[in-house]
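Engineer: Could you work out the structure for the sequence below:
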Amino acid sequence: MTAEPDIDSIAADLRYKLTARLADAGRLHSPQWRAAVEAVPRHEFVRRFYRETDAPGLTTWAPVTPELSGAEEWLRQAYADDTLITQFDGREIDWTDPQPISGAHPTSSSTLPALVVTMLEELHVHDGMNVMEIGTGTGYSTALMCHRLGARQVTSIETDPDIAARARDALNRCGYAPRLIVGDGLAGDPGGAPYDRTIATCGVRHIPHAWVRQTRPGGIVLTTLRGWMRSLGLVRLTVGHDERAEGRLVAGDPSFMIARQQDAPESLGMIPGPEAGVSRSTPYGPDTLTRPGSGFVAQLAMPGARFFTMPADDGTPCTYVLDDESFAVLTPKSGDEWHVRQGGSVALWDVLEDSLDTWRAADSPMPTEFGVTVTAKDQRVWLGSPDGPNWRLPIPAEDTDSSA
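Structural biologist: Down below sits the predicted model:
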């Protein structure tokens, strides 16, 4: 008879190895956070999950459970430095008969530990501080904060009731009882304010001013800025006495799902007709939108845009950039030249080229050379200093403070 694996011993060993890898990679510095990673059993928060496969074609995820993969393999994957998917398209997974999933949209996950600990280190917490977390998710990062600060110092908000319930169960199994709220994380928690630190484990197109108002002066708001085309980066803001917050991007392109309340509309909009708009040549092709540096600038320059590529009726590859009623269409010309045809209220490609010129004139700086200023009425990303070149973040009217 084969002996049952000792789950606790195997998991403890894997935690120590994960901690060592994160420390060796320069992700984990603080002894307190190191102790938290060594102590918190990540496998309790990912008892069942999906991992991306290398199957060709549509992106495909395969289920991983102790029953399907074996307990030891499940544990090995649970302690890998990978993002583990726990929900697709906002719907619960049928775990009675889990099957590979293709072409779906992940909507909840346990983020790769390297990014989790990077954010926690950048939060600069001290004993006795209280923290508001936006996006409980599986509850793993919540548990790490409970271990570091004490559960009474942690408030976590999750918009999805099913996800929140699973996180609560996992936290209870691990002996943590933070304050958990099911609600709109973008609205924060005025009842528990002010907080010393606010951390968001989702991407946002702009900083909800409620987070600034609910963080005490001198406190920190840490979140990922992103748009509908790509992520911009992890930003750490210090809150001032006038409900103003300012700070710099501290890491480029972290991968967090966008907050559901700020996700893009399903419809991309109307595709322009073949004769619409005004054409000209441009040195910038579609790869401008996807390369690390220029893609960052493109997201700043066109915050409401999305793009896709499809052939025209004659087979010519066309890249469409759409933003409400404005558009730009890119087609090959010759050599390094492209045709761009644009129209609508905003000449999107002109705006992009102006921003790229500004960026290149500054020697194409990395995202960490950019900063963010947030006020009750306005939010801007700036290059170099608050007085330098800047780009406005998209803020709906309901998220501005008309009394300010």
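
Engineer: contacts and neighbour counts: CA atoms only from here.
Structural biologist: Will do.

Engineer: Counting by contacts, list what the helix or strand hosting residue 51 packs against.
Structural biologist: Element membership for residue 51, per DSSP states H and E: strand 49-52. Counting contacts by 3 or more CA pairs under 8 Å, 6 or more residues apart in numbering; DSSP states H and E, strand 49-52 packs against strand 60-64, strand 84-88.

Engineer: Alongside the first, I'd like the structure of this one:
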Amino acid sequence: MEWKPHAAALAAQATHPLSPWWAPATDVPRHVLVPRWFTPGPLGWTAVDGPADKETWAAAAYADTTLVTRVGPVHVDQAAPGQTVTGLPTSSSTLPSLVVSMLEHGRLAPGLRLLDVATGSGYSAALACHRLGDEMVTTLDVDAYLSEAAAERLERIGYHPDVVTADATAELPGVFDRIVSMVSVPRIPVSWLRGLSPQGRLVTTIAGTGLIVTADKTPDGGATGRIEWDRASFMAARSSADYPPRLDELFAASTEDGEVALSPFPVLDVMQAWELWSMLSLTAPGIEHRTGTDDHGGRLAWMLHPDGSWAWARTAPGERTATVHQGGPRRLYDLLDEIRWRWLEHGELPVYGAQVTISPDGETTLSRGGWAATL
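Structural biologist: So this is what the prediction gives:
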């Protein structure tokens, strides 16, 4: 494959010629790191074999898009070409522009030791090795197969970082000047603070939100920083082969009437309204969102929570309000409406741009304009 022109085109999307990440983006052959991937379809995720169709392979590998490489416990390397599997994505090669953005937030420079959390395909580790040198990069993943496959493919293209299989939230394999995570965490693990050198910097996202945390270590062993104004969403860190199953039983039960009320707002896809979704996730972590339409074209939305709370709402065609049904210990849709009222009253929500304070024991507090939330 003549991959260099494809990589140059990708670099033009992911970064710019004056960026220190321009050369890594143009020189790393991403297709070698992602020879196979899953594509979504109505019945599940279908395995695609890149070498079987090099044009398709080049188009996918050098597009600024995320390529799913693992669904549930099944890695695409272990699936037959054309095989369809069901489940939630559990690993991927993240879209390159987002990888570059996270590395930029890390303020990396030669001479700094990096821990790249979530090896995945190895693409972020390859970019970092190009910029920092192999000996300055450690990359970690919870999945042994992912680590082994990435190490072999990285070696094939000339990069030799230290590749470690470990739980990202457990003790780290050393001390690092920078920790940049390509998975999200519910709050900053204490082990990251212990594994961060004095004046070191960490970059991650908060699980269930679009919030990027950047924080610098403080003399007391904690860290301070901010929620960046740009946004990102990653898979949540996991310590086992798969994520917990979806709340299908609660979803089925949510067809009951429950308490019925009228919302002054139309149904929306919460997860596409980043600021709203992030604020709601901080207020009530763990909500599962689903959307759909009914036979008459009405917009539907469901909110489900592991504590047994549920809500569903419908906006009829041509209407601007929603009929809401709720049950369980909490009224999830009421929480959503409270946040939407705040959004209208203030013209914004306080999550983006918030200050971040992390105590030495990992307690993470966000604050802005009199608002505060502790994770």
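
Engineer: I'd like to know the TM-score of the two chains after superposition.
Structural biologist: TM-score of the superposed chains, computed with TM-score structural alignment, normalised by the length of the second structure, equals 0.84; 365 aligned residues with a CA RMSD of 3.2 Å.

Engineer: hmm, who's touching the strand holding residue 51 of the first structure?
Structural biologist: Here strand 49-52 of the first structure makes contact (CA atoms under 8 Å, 6 or more residues apart in numbering) with 59, 60, 61, 62, 63, 64, 65, 83, 84, 85, 86.

Engineer: Dump the residues you listed into a markdown table; add distance to residue 107 of the first structure as well.
Structural biologist: Formatted as a markdown table, the contacts of strand 49-52 of the first structure follow (distance: CA to CA, whole Å):
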| residue | distance to residue 107 of the first structure |
| --- | --- |
| 59 | 15 |
| 60 | 15 |
| 61 | 13 |
| 62 | 16 |
| 63 | 16 |
| 64 | 17 |
| 65 | 19 |
| 83 | 12 |
| 84 | 11 |
| 85 | 8 |
| 86 | 8 |
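
Engineer: Just the buried subset of these, written out for PyMOL, thanks.
Structural biologist: The PyMOL command for the buried members of the contacts of strand 49-52 of the first structure (criterion: 16 or more other CA atoms under 10 Å) is given here:
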select buried, resi 60+61+63+64+65+83+84+85+86
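
Engineer: Now find how far off-centre the strand holding residue 51 of the first structure is within its chain.
Structural biologist: How far strand 49-52 of the first structure lies from its chain's middle: 18 Å, per CA atoms, centre = their mean, to the nearest Å.

Engineer: ok, back up a step: and the helices and strands packed on strand 49-52 of the first structure: which comes nearest residue 338 of the first structure?
Structural biologist: Taking CA to CA, strand 60-64 is the member of these nearest to residue 338 of the first structure, at 33.9 Å.

Engineer: immediately after the closest one, which helix or strand?
Structural biologist: For strand 60-64 of the first structure, the following helix or strand on the C-terminal side (DSSP H and E) is helix 66-69.

Engineer: For the stretch 1-150 of the first structure, which segments are assigned as strands?
Structural biologist: For the stretch 1-150 of the first structure, the strands defined by DSSP state E, counting those that start in this stretch occupy 49-52, 60-64, 84-88, 101-102, 106-110, 131-134.

Engineer: Check the mean deviation of the second one from the second structure.
Structural biologist: On superposition with the second structure, the mean distance recorded for strand 60-64 of the first structure (mean CA distance after the TM-score superposition for the first structure) is 3.7 Å.

Engineer: For stretch 13-28 of the second structure, buried residues please.
Structural biologist: Those would be 14, 15, 21, 22, 23, 24, 25, 26, 27, 28, for stretch 13-28 of the second structure by 16+ other CA under 10 Å.

Engineer: and the most centrally placed residue in the second structure, helix, strand or coil?
Structural biologist: Note on the second structure: the residue nearest the mean C-alpha position is residue 234, at 0.4 Å, using CA atoms, centre = their mean. Classification of residue 234 of the second structure by DSSP: H, G, I helix; E, B strand; the rest coil places it in coil.

Engineer: Kindly report the same for the one 5 residues further on.
Structural biologist: The three-state label for residue 239 of the second structure, taken from three-state DSSP, comes out as coil.

Engineer: Which residue comes closest to it once chain neighbours are left out?
Structural biologist: With sequence-adjacent residues excluded and distances taken as CA to CA, 6 or more residues apart in numbering, residue 239 of the second structure is closest to residue 167, at 5.8 Å.

Engineer: which residues are in contact with stretch 314-329 of the second structure?
Structural biologist: Under CA under 8 Å, 6+ apart, the answer for stretch 314-329 of the second structure is 254, 257-267, 296-301, 307-313, 332-333.

Engineer: So which of those residues belong to helices?
Structural biologist: Using DSSP state H, the members of the contacts of stretch 314-329 of the second structure that fall within helices are 332, 333.

Engineer: And the contacts of stretch 314-329 of the second structure, which of them are buried?
Structural biologist: Buried members of the contacts of stretch 314-329 of the second structure, scored by 16+ other CA under 10 Å, are 254, 258, 263, 266-267, 298-301, 309-313, 332-333.

Engineer: Go through those and say which is closest to residue 224 of the second structure.
Structural biologist: Residue 224 of the second structure has its nearest neighbour among these in residue 332, at 31.4 Å by CA to CA.

Engineer: Show me what that closest one aligns to in the first structure.
Structural biologist: Residue 332 of the second structure maps onto residue 348 of the first structure when the alignment is built from TM-score structural alignment.

Engineer: how about JSON lines for the strands of the stretch 1-150 of the first structure, with distance to residue 371 of the first structure added?
Structural biologist: Shown next, in JSON lines, are the strands of the stretch 1-150 of the first structure (distance: least, CA to CA, whole Å):
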{"stretch": "strand 49-52", "distance to residue 371 of the first structure": "33"}
{"stretch": "strand 60-64", "distance to residue 371 of the first structure": "36"}
{"stretch": "strand 84-88", "distance to residue 371 of the first structure": "31"}
{"stretch": "strand 101-102", "distance to residue 371 of the first structure": "38"}
{"stretch": "strand 106-110", "distance to residue 371 of the first structure": "28"}
{"stretch": "strand 131-134", "distance to residue 371 of the first structure": "22"}
